[in-house]
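# Sequence and predicted structure below; questions after.
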Amino acid sequence: MNTFTIVGLVIAFTIFLFLTQFYLKRRFNIHKWKGLTFKERNKYSIATELAIFFLFLYSYLSLNVESMNSAYSPIVRTSPMFGLFFLLSIKRGFEEWLLNRDQKVYYFEWVGSLLIIVAFFIIFIGER
């Protein structure tokens, strides 16, 4: 990793911590919460997450087979992983928004998904 990538990731993570720990917690008075993992969840929600996971698995394996291994750069080959975490964060934030809109916990998921996208673009630009 070059200096731009490391500094960019540190800055993005610092902004993420500032937004979640200081701004969102104080503004919306959100303390510890249990995420959707610990609750009873809808069958369709679990099925959607499984579909996202299988799409990730298919795209990851199709980009990383041995015959095409040198055709793509490492950041392109790892992009399905960023896509998986981004889509899961957006989906879980949307699910929290639908089920527990008054608790405003969905902001944490959406800020996390923003961090994932920013980190991907920092690594993409820095490793070119």
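All right, it came through fine.

# from here on, contacts and neighbour counts on C-alpha atoms
Noted.

# residues contacting the residue nearest to residue 93 when sequence neighbours are not counted?
Excluding the flanking residues, the one nearest residue 93 by CA to CA, 6 or more residues apart in numbering is residue 106, at 4.4 Å. Taking CA atoms under 8 Å, 6 or more residues apart in numbering, we find residue 106 in contact with 92-97.

# Put this next to the previous one:
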Amino acid sequence: MGLGTTILGLVIIFVFQLLISEYFVRRLDIKRTKIGVFSKGRKKGFIAVEIILMVLFIISLYALFDYFLYSVSLSMTMYFTLTYLFRGIEEWVYKKENKDYFHEWLASITSLIMFLFFIGDMTLN
């Protein structure tokens, strides 16, 4: 498959994710709230986990850059997948009534699917 097919596949996955997210907002009335590393009201344990993930991401970029062709995409995907997964767990544990964790877990699953699609497409060439 060519680069155009890969990009088209990734766009289709991304559009599918946006449609599911819009379904969460409109039909299930689950509002999306933005949270960052140092957002107000976050638990210190989850902030520490996110900082550790960020440090591991930066270390993995430097350590694997020369040895593995897909290290940048692998590191970024694992960073985003785990970050959104842990944010979803935090929302599920502490703010279960808001149901924001659905958006976080959807983002985690989408980034993992996009990575698997990309790697699968690259191995076919």
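Thanks, I have the structure now. Note that the coordinates shown come from a computational prediction; the quantities given were computed from them, not determined experimentally.

# Most neighbours among the contacts of residue 106 of the first structure, which one?
residue 93 (25 neighbours; other CA atoms under 10 Å).

# tell me which element it is part of?
Element membership for residue 93 of the first structure, per DSSP states H and E: helix 74-99.

# Could you list every helix and strand that that helix packs against?
helix 43-63, helix 106-126 (3 or more CA pairs under 8 Å, 6 or more residues apart in numbering; DSSP states H and E).

# burial count for the residue nearest to residue 1 of the first structure when sequence neighbours are not counted?
Nearest residue to residue 1 of the first structure, sequence neighbours excluded (CA to CA, 6+ apart): residue 127, at 7.0 Å. Residue 127 of the first structure is flanked by 14 other residues according to other CA under 10 Å.

# how about residue 127 of the first structure, what's its partner in the second structure?
Counting by TM-score structural alignment, residue 127 of the first structure lines up with residue 122 in the second structure.

# re the thing from before, how far out from the middle of the chain is the helix holding residue 93 of the first structure?
4 Å (CA atoms, centre = their mean, to the nearest Å).
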